[in-house]
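> Take a look and give me a structure for this.
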Amino acid sequence: MNTGQQNIESSAIEILSDLGRFTATSFWEDGPADYLAERAESAGLEVTIDPWGNVLATKTGSDPDAPGIAFVAHMDHPGYEVVARTGENITLKTLGRMGIAAGRAGTTIKVITESGEQIPATVSGAEPAAGELPKFKAAAAAGWLGTDTVYAKIDREAALGELPRPAVPDLPDFVIEGGLIRMRAADDLAGCAAILAALEHVANEPTQGNVYGIFTRAEEAGLIGARLAAEHGLVPKNTVIVSVETSSVLPGAEIGNGIVIRTGDRSTTFDHEAEAYLVEAAQRIKAKTPDFKVQRQLMNAGSCEATAFKGFGYRVTGTAFPLGAWHNRGESGVEPEFISKDDFIGGAILLTETAKLSGTSPESVQAWLSESPDEESERLRSGRAKR
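Below you'll find the model as predicted:
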């Protein structure tokens, strides 16, 4: 690993460790948002906040007409919201899709007060699933909670402040062990950290097109921030969108085998013209670092923000860090999510190299198809003439 890559690693790990301290429950992303905005400004990037709280960091290119690149990640993670309290009993609504153990009696959580104090609470159960029983059985069989209402007990003397208040699983903020990063909310604070580390590295390097970091809100509640950013043109329509996700491990997208170039998600297949940037960047890295690992796969466990932007006419592609214990669904209950440290660092390096290509419009992997195969054409033609 060269000095530049070592600097990217140091920054990426520091940013992710810092982000892990914050509450990241959907609609409660102020902590990550403030941190990302302040650090981006310190790096010399232009920072704006849209009306919905999405954070946009911009590194300006030399050609205002060149197509820029926007790396997109969400700041939120599934969690709870306290909506009612009677003495020691609290009622919570889940925000985002959570595993079945999130509503299981005995699961421990932390309620975040207005002053920022973390108050321990213990889940006592969940509301029976609404709707059709087969649908609930299917969700349970897949390990998902089939309801959005959970009950818990808390110290009756604890002052929470005005409701609602966010709550999170009682899990480690950030730990590195055995080559794995384990944390409460890798999805998608890892994407945010990789993007900002890449932007910091290229902040003072010349690029033809603009390079953007878009950090969105409430993705787990239905791609809300991304849909609003795309609908209202937060970045120009000729911008290439790169979703930077942390997504469930799948065959062909394995932990430890490198960052995944994502060709699609559960809802959408992506654009090869946009993917060409990632492919070209990976080839450049491999030319200098032959053992650099990268995978390529359509990851259909969930939908990502590329789908939101594609719905509004943008060219999109994506990357993903293969993720274990997706949405804290562990083998033994609610557990920290985990990703490979090497995959994470490799992803930050890939984003950095991709950012340098902004405005260059590299040829797609299909460009060779436009070259007429004259010699082979003549052989086919002459062969038929002899019959």
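> going forward, measure contacts between C-alpha atoms and count neighbours the same way
OK.
> Quick one: the strands in the stretch 251-387 of the chain, in order.
Assigned by DSSP state E, counting those that start in this stretch, the stretch 251-387 of the chain shows strands spanning 259-264, 294-298, 315-323, 329-330, 333-334, 337-340.
> Which elements pack onto the fifth one?
Contacts of strand 333-334 with other secondary structure elements, assessed using 3 or more C-alpha pairs under 8 Å, 6 or more residues apart in numbering; DSSP states H and E, are absent: no helix or strand is involved.
> Now find how far off-centre that strand is within its chain.
21 Å (C-alpha atoms, centre = their mean, to the nearest Å).
> before we move on, what about the fourth one?
For strand 329-330, the distance from its own C-alpha centre to the chain's C-alpha centre is 18 Å (C-alpha atoms, centre = their mean).
> to compare against the first, here's another:
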Amino acid sequence: MKQLLKDILTIPAIALKEHAIHSALAQFAVQHNLKFQQDSAGNSYITYSGDESPSVGRRPLFITAHTDHPGFIVTEVNGNHAICEFRGGLSAEYGKSEYLCVYRIASQDASIAAIGKAQVQEIMTQGTSPRQRIQGATVLSEPGVQLEVGDLLLWDVTAFEISNDPDPKILARQCDDLIGVVSILQTLKKLSETSSPYSFTGLFTRAEEIGLMGASAATNSSILPTEAIVIAIETSSGAGGRAIQGDGPIIRVGDAGSIFTPKVTTWMEHTASNLAEKSDFKYQRLLMDAGSTEATAFFRLGLDTGALCVSLGAWHNAGPNQKIVPDDYPHFITRGWAKPYRARRIRQLLGETKLHSVDSFKTVQSDVTSVVAGDVLPLMLSLTEDRFAPGSDTYTVRGQLEEWDRQMSVDRAEPLLFAAWYRELTRLIYADELKDLFPDMWKMRPQFIHNVLSGTDGQSRWCDDQNSDPVESCADQSTAALDKALVELRTRYGADMNKWQWGQAHMAYSAHRPFGKHPWLSKLFDLAIPSPGGSYTVNAGVYRIRSQEPFHNTHSASMRAIYDLADPDKSLFIHSTGQSGNRLSPHYNNFVDPWRDGTYLSMTTDRQQILAHAMGTLILRPQRTELD
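I've put the predicted structure just below:
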């Protein structure tokens, strides 16, 4: 099923521009010897006919999903700017400054190709606050990309990936509703392969996002009889406690517009209950009211209708990573949400222990596993296999990184080797395209680099150096990047590779204010220590690859605390410098080592304990004046 998910979820489609999806549906039907039909509205039907005995009163079953997803289409072009129409329903609080992937439909065969990216400059809205919706946008194409009228633009997020978690999740741009499409196709495939006696038709509708158009048209088609039972498979937001991801599919009682046919819902629940009794199958029965679904169209047009639902963590991709409020939250907090790498690792660590304690939370806060390295390094290693001469330094380093456990430990060389290799690779991948803009735009961009190295949507084209005649591959650039990285590391840290350590490069600086700005006083008042972690580890140690000291730790948790709510006096804390602001005090920097090493101090509120361990008492007494 993973291959089917990848094949379908990565096909770009917005309302009325769904040709590639329906072409794939036709090919699927031929491949599995299934009946394929289309109605006058362009909806597709795939039927599996079992050999069940005819039964009086047996009603045909249609399971439906729509094939479009919210997105933009270019309507007017002026140089490297374009005006786009938005097809879908999404709050206008989203979108500004976001990047979009650009796709072009070939006029000859309706195939779709990725041609580059564009950035939203301004969102055009409709409606009144707080219910404003995106109507369109002006966008700016990236250098070298010439937009054309009719181009499709979709959010620049993961096209398809299955997370590497104990509880894996599908990460995909077009889950709504291509997850429903895949669910139906997999069911048809399973029935066909097992020669099941049961029959049903998969109905794949167009243009749901702009008014349930395909579903409404299907009710006028002779292919869908009036006595049919229709079950719509959809996705919906689980935000606000509507549903729990991982607790099974949802029997959807209704949506924002309707309550569906009760007898169909009851039949579905009875079937699910029987499955749950015989296996570990889980399901939920809920009213998912985040929006309206095609089931409303079928139900209101006279068909007996039920609905199944898959809960999404980021409905319409509108819940940026680690967003903490539901989609309809009325107040602006921020447009910048953290990338998902630390959250993925935290979820994994939380899932490894059933009952957590203060000690287990120490482990979580101190974790320095690099999820980014786990995602990207295997691609870098694969691209450079057999590229280096045995016995060479590059061959040795590549071997070290193959064995590396992805821990950004202070006393290890591998984190530094990976960070330097990755840094040089980013330079080779997109410095030539950005030209003079590159110094200001140079960042790690791990999702982009992953897409380039994996060739997602043709993005491996970024590996070609625009300043040279030969066409460089990602393998070429990955090879060259490691050579350049070792040259850079020798210049910075000496020729003896055995002495290289991450902490040597990843110094955590606590700058004094204001003396940290003075070239002499800073040496006395600033504090520095070799530190573990990286930009996306749970124990964060952010470094800026475009800076003069590209691996220095410039941003970390200056304070960590663990609160024991069962016994508050067992709570712990640590911060990054010391208890005293007096540079001559031994307590000016006495927390630096414990902070780096992940150890803590008790946070008691018991006054007797505080007095028993006090080194003295500081009394602040205001000076009396003649007016007192």
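> TM-score for these two?
Once superposed, the chains reach a TM-score of 0.75 (TM-score structural alignment, normalised by the length of structure 1), with 311 aligned residues with a C-alpha RMSD of 2.3 Å.
> Highest mean neighbour count across the strands of the stretch 251-387 of structure 1, which stretch is it?
strand 315-323 (a mean of 28; mean count of other C-alpha atoms under 10 Å).
> about what we covered before: make TSV out of the strands of the stretch 251-387 of structure 1 and add distance to residue 17 of structure 1.
Formatted as TSV, the strands of the stretch 251-387 of structure 1 follow (distance: least, C-alpha to C-alpha, whole Å):
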stretch	distance to residue 17 of structure 1
strand 259-264	19
strand 294-298	24
strand 315-323	16
strand 329-330	21
strand 333-334	20
strand 337-340	13
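> Residue 135 of structure 1: which of the ones you listed is closest?
With C-alpha to C-alpha as the measure, strand 329-330 is the member of the strands of the stretch 251-387 of structure 1 nearest residue 135 of structure 1 (18.9 Å).
> In structure 2, what stretch matches the closest one?
Counting by TM-score structural alignment, strand 329-330 of structure 1 falls onto residues 318-319 of structure 2.
> picking that back up, so which of the strands of the stretch 251-387 of structure 1 gets nearest residue 101 of structure 1?
strand 333-334 (5.3 Å).
> which outside residues touch the closest one?
Residues from elsewhere that reach strand 333-334 of structure 1 (C-alpha atoms under 8 Å, 6 or more residues apart in numbering): 99, 101, 102, 107, 169, 328.
> what's the fourth one in contact with, if anything?
If I follow you right, that is residue 107 of structure 1. So residue 107 of structure 1 contacts 101, 122, 123, 124, 334 (C-alpha under 8 Å, 6+ apart).
> try it again with 6 Å
Residue 107 of structure 1 is in contact with 122, 123, counting by C-alpha atoms under 6 Å, 6 or more residues apart in numbering.
> Show me which of the contacts of strand 333-334 of structure 1 is closest to residue 267 of structure 1.
residue 99 (21.3 Å).
> Now residue 241 of structure 1: which helix or strand?
Assigned by DSSP states H and E, residue 241 of structure 1 falls within strand 240-248.
> average gap between that strand and structure 2?
Compared with structure 2 after the fit, strand 240-248 of structure 1 shows a mean deviation of 0.7 Å (mean C-alpha distance after the TM-score superposition for structure 1).
> Report the distance from that strand to the chain centre.
On C-alpha atoms, centre = their mean, the centre of strand 240-248 of structure 1 falls 5 Å from that of its chain.
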